[in-house]
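*Asks:* 3D, please:
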Amino acid sequence: MPVTPDELCARLAASGIAFHRTDHPAVFTVAETAPHRDLMIGLQTKNLFLKDKKGRLFLVSARSDARIDLKRLHERIGASGRLSFGSAELLLEKLGVTPGSVTAFAVVNDRAGEVTMVLDAQLVTGEEVNFHPLVNTATLRVRRDDLLAFLRGTGHEPLIVDLPVPADGQSG
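*Replies:* The predicted structure follows:
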């Protein structure tokens, strides 16, 4: 059974990880979070569940305005060939979340260690970061060091890569 949002929050607290929770209506895209951002300080994120040609799985967490080039990302993360999105069924099976709720915290459900956690270098600069707590009706803000400790505590040493933020403010 996947970890629930309440169980995740309890696990964070038990690990000494401080977080701030903001509840909001369901959001499915980065754009839909805009009306709620005034309530949330720290870096906003986007999260992609991807697979390569050999079936290896990747969870990519990046700044919400990072430009992620799926045609070239495989070169940066050591994937075999171009990446594609994992299906909703595979996402639920491996990470215990549904589309719109993809989050770095979902690796807590990857007990077999089948998913490679990829973090945008911009998320480890020191500013607090925001991720859904396994559902898209809330957002948790945590410190960078706490995020890294959480990921490592689940057995997911993150692969940190530079995902550029376009100067023109356009995301991709």
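*Asks:* From now on I want contacts and neighbour counts done on CA atoms only, so please keep to that.
*Replies:* Will do.
*Asks:* Break down the chain into its helices, ranges please.
*Replies:* For the chain, helices defined by DSSP state H occupy the ranges 5-14, 73-77, 88-95, 144-153.
*Asks:* Is it possible to get TSV of those helices that adds mean neighbour count?
*Replies:* Formatted as TSV, these follow (neighbours: other CA atoms under 10 Å):
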stretch	mean neighbour count
helix 5-14	14
helix 73-77	15
helix 88-95	17
helix 144-153	17
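*Asks:* Next, the structure of the following sequence, for comparison with the previous one:
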Amino acid sequence: MSFTPAALLAFLADHGIAAVTHHHPPLHTVAESQALRGDLPGAHTKNLFLRDSKKTYFLVTLEENTPVDLKALRSKIGARGGLSFGSTEALYEKLGVLPGSVTLLATINDPDHQVIVAVEARLLAADLVNCHPLTNEKTTALTPDALLRFLELTGHAPLRISLDADAPPVD
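*Replies:* Just a heads-up that it's a prediction; the model follows:
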């Protein structure tokens, strides 16, 4: 059973994890987010749901403007073989969300720890990290410490990665 956005927010509150949630029109891309969010403070994320050739799944969360080279990313996250984007079906099966709503908070829907989580180090250095709470119609802001506490509660110890700023972007 997948958590709903309301159940996720209740989970955060029940565990004393401070979070502020903002409502907005559905956002499907980083560009849409940038155009509609106004002055929402904190770092904003880009989430990649990936799989390697051994069918290991990864959720890689980066600061929204970080360029990504999938070949260089492979070694940083321990992927074996090439990386490709996971299918919509696998995304829903593993994390209970659809494209446009991919988020670190979806790890709550991965109780069997089938997805390896990687977080860009500079996100963890921000004052706030903005994530979708399982829907692209809301944005939830958490401190990095609160986000790490949430990941700990879900049993996901994130890989902390750093990417070179001059890597070619993923389209």
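*Asks:* Now compute the TM-score of the two chains, please.
*Replies:* The TM-score (TM-score structural alignment, normalised by the length of structure 2) is 0.95; 170 aligned residues with a CA RMSD of 1.5 Å.
*Asks:* thinking again about what came up before, to Leu50 of structure 1, which of the helices of structure 1 lies closest?
*Replies:* helix 88-95 (9.2 Å; CA to CA).
*Asks:* returning to what we had before: how about the helices of structure 1 in JSON lines, adding distance to Ala106 of structure 1?
*Replies:* What follows is the helices of structure 1, written out as JSON lines (distance: least, CA to CA, whole Å):
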{"stretch": "helix 5-14", "distance to Ala106 of structure 1": "9"}
{"stretch": "helix 73-77", "distance to Ala106 of structure 1": "19"}
{"stretch": "helix 88-95", "distance to Ala106 of structure 1": "5"}
{"stretch": "helix 144-153", "distance to Ala106 of structure 1": "10"}
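*Asks:* Thr29 of structure 1: which of those is closest?
*Replies:* helix 88-95 (15.3 Å).
*Asks:* still on that earlier bit, for the helices of structure 1, which one sits closest to Ser171 of structure 1?
*Replies:* Using CA to CA, the nearest of those to Ser171 of structure 1 is helix 73-77, at 15.2 Å.
*Asks:* Count the residues that sit near Met1 of structure 1.
*Replies:* Residues within reach of Met1 of structure 1, counting by other CA atoms under 10 Å, total 6.
*Asks:* what residues are up against it?
*Replies:* Listed by CA atoms under 8 Å, 6 or more residues apart in numbering, the contact set of Met1 of structure 1 reads Gly96.
*Asks:* again, only this time at 6 Å
*Replies:* Listed by CA atoms under 6 Å, 6 or more residues apart in numbering, the contact set of Met1 of structure 1 is empty.
*Asks:* Any figure for the gap between it and Val97 of structure 1?
*Replies:* 11 Å (CA to CA, to the nearest Å).
*Asks:* With Lys51 of structure 1 instead?
*Replies:* 16 Å.
*Asks:* and if you look at Gln170 of structure 1?
*Replies:* Distance from Gln170 of structure 1 to Val97 of structure 1, by CA to CA: 28 Å.
*Asks:* who's more crowded, those two?
*Replies:* Val97 (24 against 10).
*Asks:* I figured Pro5 of structure 1 was touching Phe131, is that so?
*Replies:* No: using CA atoms under 6 Å, Pro5 of structure 1 is not in contact with Phe131; the gap is 11.8 Å.
*Asks:* what about the spatially closest residue to Leu70 of structure 1 that is not a sequence neighbour, how many residues close to it?
*Replies:* Counting by CA to CA, 6 or more residues apart in numbering, Leu70 of structure 1 lies nearest to Leu83, which is 6.1 Å off, once chain neighbours are set aside. When neighbours are defined as other CA under 10 Å, Leu83 of structure 1 has 24 of them.
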